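Asker: Pasting a predicted model and its sequence here:
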Amino acid sequence: MFSHISLALTAALLLSTAFASKSADVNVLYNFGNSTWAENLAVRANGQILVSRLDKPEILQVDPTGANSPITVASWDSPTMSGCLGISETTPDMFYVITDGVYNADSVLTSGVNSIWEIDMSTFAVSKKTGAVVSNATVSKLVDITTSGLLNGLTTLTDHTILAADSHNGWVYHINTHSGDYKVAINDEKMKFDYFPNPTLNIGVNGIKVYDGHLYWTNTAAGTLNRIGITGKGTPVGKSEILANNVPKADDFVIRSDGTAFIAQNQVQGNELSVLYPKSHVAHVIAGSNTSTIVTGVSAGKFGRLQNDKHILYLTTGSSSVTMPGTVSWVDTTKI
């Protein structure tokens, strides 16, 4: 029996070491300049990347080849609008994005309102010769979420429903993209910023994703990745569970087709990109550290959609520092 236990412990140690030894080289695709913040992203079917800016309410299209400069797709000019956050595609080239009001240091809304906007990219066209926009995206407000505290992560449930995370209130909204009707769909204790005692910030549920019949989410204050079963209508089924609790200040994340989760851990919060493999409950850092600037302010990730970049994980990073830039960066996940 002793030898069996020893072998099992040795195997577990070797597996943990193998996971921990994996690392990712981070490459900058585009630098937005100091004191900027690229918050979230979505990848179009044609490979172009839509990026939301947190430092100002703006959506940009970024060319993954780097051949063309970023193009403004949508922007808003309002003193009661702080920036853009989650973005998600429902049907081909139909995107929805969150714009938020103005907040204080405690993440409490002080003016404005949190809203969901529709961006129809099917009307967007750029000249191949000059790179100039020849036809704009069709942008319209879907709904103001007047009961929300801090809208943050966004994901697609069906072709006409999206889910939005309210980081301050600690719940998730179900929003009908045809009617604009919304309601609180999931209100779980593990979404609250005070799920664990003495939280250091007032941001709970942050990134959210629908995968394999479950809603996954990060809790930034708790430093966890969690999930709960859901129906096709977004109703919770059964009890929620914590998948990993060693991702301090986890922001958004992405789940690869094999179930591996890549978790962004944002700036004052850790400056790390971690990976959680299926059936594991311990995440491992693959890039950055709390003393490194390699992925300073990494906030979200999405995989490429073309044959030549499906293994590439594109990342948004951002910083309120006057000496650090927001970027779109990328890592090759082939061996991770």
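Answerer: Great, that's in hand.
Asker: drop to CA atoms for contacts and neighbour counts, all remaining ones
Answerer: Will do.
Asker: Excluding residues flanking it in the chain, which one is nearest Asp63?
Answerer: Nearest non-adjacent residue to Asp63, counting by Cα to Cα, 6 or more residues apart in numbering: Gln48, 5.3 Å away.
Asker: next, the one to line up against it:
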Amino acid sequence: MAREMPLGIALLLLTVLLFKLWAEDLADLFTQSEVKSGLFKMLDPVSTIFQLERNGNIFENLMVSHSGAIYGTRFDAPEIWSVDPEKQTGYRLTIIPGVRAVMGIAELRPNLLVVAAGNFTPGSYQIWKIRLLPNTPAIKQVASIPEANWLNGLVAWDSDNVLVADSIVGAVFKINISIGNYSVAGSDVDTMTDGTSDGSVPPGLGINGIRVHDKYMYFTNAAQSIFCRVKINDDAYLFGHVEIIASGFSQDDFAIDDDGSAYIAAGDQNSVVRVTPTGNVSTLAGSLGAMDLAGSTSCAFRRDATDRRRHEDRAGKVLYVSTSGGVWEPVNGTAIEPGKIAMVHFVRELK
């Protein structure tokens, strides 16, 4: 005669079965080649999307347009490049005349890019707009900022205005692209300059990358190795006390995720570092002795055709990273390569 299974054993077997199904489902999420990196799981090794031709060719910054195309600026030449991440091809989109380098870049509206450019000398910095057309893009200078000493990171505020950081002055300018007017949106000697105040040494680069998220402007400071935020009002002016969120690692431009975490190009550390809103710091990808992200300069998340970032799902997240190729700080003291656009494919830690 059949005997009924005790309830406790039945519950135990059910738990084991459910765990097995969950584990099998989880295994589908990660490939056999996954690499653990702090609070992340890499779904693929870091890969190169596109690389420039020669050592000393440098991608300074990048952004991803509403269509998914990548646009990169050149530090060593007055050029903007277009990169197709699917075909893994790239070409020079346009040249900004009369300058030596193109720095920050943003998409103000669909098919309208804005860049900061200059000659590495005080008073030479300008803001240009690039309208993407079916054949040749139309470019136009919209503002010259004689007060600027080193324009750097740039971010769109709305459909008419951008914010751009001045790394030497230690300030943020607000520029109206439609009429060319500009004003100082905010400044802070303690956190936006290089931290030297007596003028005894040439100034270094202070505030570098800037992003806006949830009523705050976030920024990196290259010379001081600090990551900060400050409140920003509805008219794009900074106010209140600057908060230092994290410090102690190399910092260039960065991307902000929907949860407020920053993914920062760590420059001569040849990596991308994640900083959570509470200041926890961990390495996402790359390492000091590796060429994968040699001289990382900026980061941007992949976007889809509906103008949204691809939120984390079973396909994970994709972060594009621009690099200098390690030209300023060679990897292991000697190794350099041409600048490139790399791809980091990962998922965040499981909750």
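Answerer: Sure thing, it's come through. If you're wondering where the values come from, they're calculated on a predicted model, not measured in any experiment.
Asker: circling back to that earlier point, would you mind finding the match for the residue nearest to Asp63 of the first structure in the second structure?
Answerer: Correspondence of Gln48 of the first structure to the second structure, assessed by TM-score structural alignment: Ala69.
Asker: and that match, how many residues sit next to it?
Answerer: Neighbour count of Ala69 of the second structure, defined by other Cα atoms under 10 Å: 17.
Asker: what sits against it?
Answerer: 82-85 (Cα atoms under 8 Å, 6 or more residues apart in numbering).
Asker: Among these, the buried ones, what's the PyMOL command?
Answerer: Restricted to buried positions by 16 or more other Cα atoms under 10 Å, the PyMOL selection for the contacts of Ala69 of the second structure reads:
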select buried, resi 82+83+85
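Asker: Give me the secondary structure label for Ala12 of the first structure.
Answerer: Under the three-state scheme (DSSP: H, G, I helix; E, B strand; the rest coil), Ala12 of the first structure adopts helix.
Asker: Okay, and the equivalent of Asp159 of the first structure over in the second structure sits in which element?
Answerer: By TM-score structural alignment, Asp159 of the first structure lines up with Ser159 in the second structure. Using DSSP states H and E, Ser159 of the second structure sits in no helix or strand.
Asker: Any idea how many residues pack against Ser159 of the second structure?
Answerer: Going by other Cα under 10 Å, the residues that sit close to Ser159 of the second structure add up to 14.
Asker: With the one 3 residues further on instead?
Answerer: When neighbours are defined as other Cα under 10 Å, Val162 of the second structure has 24 of them.
Asker: same question, Gly270 of the first structure
Answerer: For Gly270 of the first structure, using other Cα under 10 Å, the count is 22.
Asker: my guess is it meets Asn246, correct?
Answerer: No: applying Cα atoms under 8 Å, one finds Gly270 of the first structure not in contact with Asn246, separated by 11.6 Å.
Asker: Now which residue in the second structure aligns to Glu58 of the first structure?
Answerer: Match for Glu58 of the first structure (TM-score structural alignment): Glu79.
Asker: tell me the contacts of the closest residue to that match other than its chain neighbours?
Answerer: Closest residue in space to Glu79 of the second structure, ignoring its immediate chain neighbours: Ile95 at 4.5 Å, by Cα to Cα, 6+ apart. Ile95 of the second structure sits next to 78-80 when contact means Cα under 8 Å, 6+ apart.
Asker: Also His214 of the first structure?
Answerer: 227-230.
Asker: Tell me the one among the contacts of Ala69 of the second structure nearest to Ile49 of the second structure.
Answerer: Pro85 (6.0 Å; Cα to Cα).
Asker: tally of neighbours for the aligned partner of Val114 of the second structure in the first structure?
Answerer: Under the alignment (TM-score structural alignment), Val114 of the second structure pairs with Tyr96 of the first structure. Neighbours of Tyr96 of the first structure under the rule other Cα under 10 Å: 24.
Asker: which stretch of helix or strand covers Tyr96 of the first structure?
Answerer: strand 94-100.
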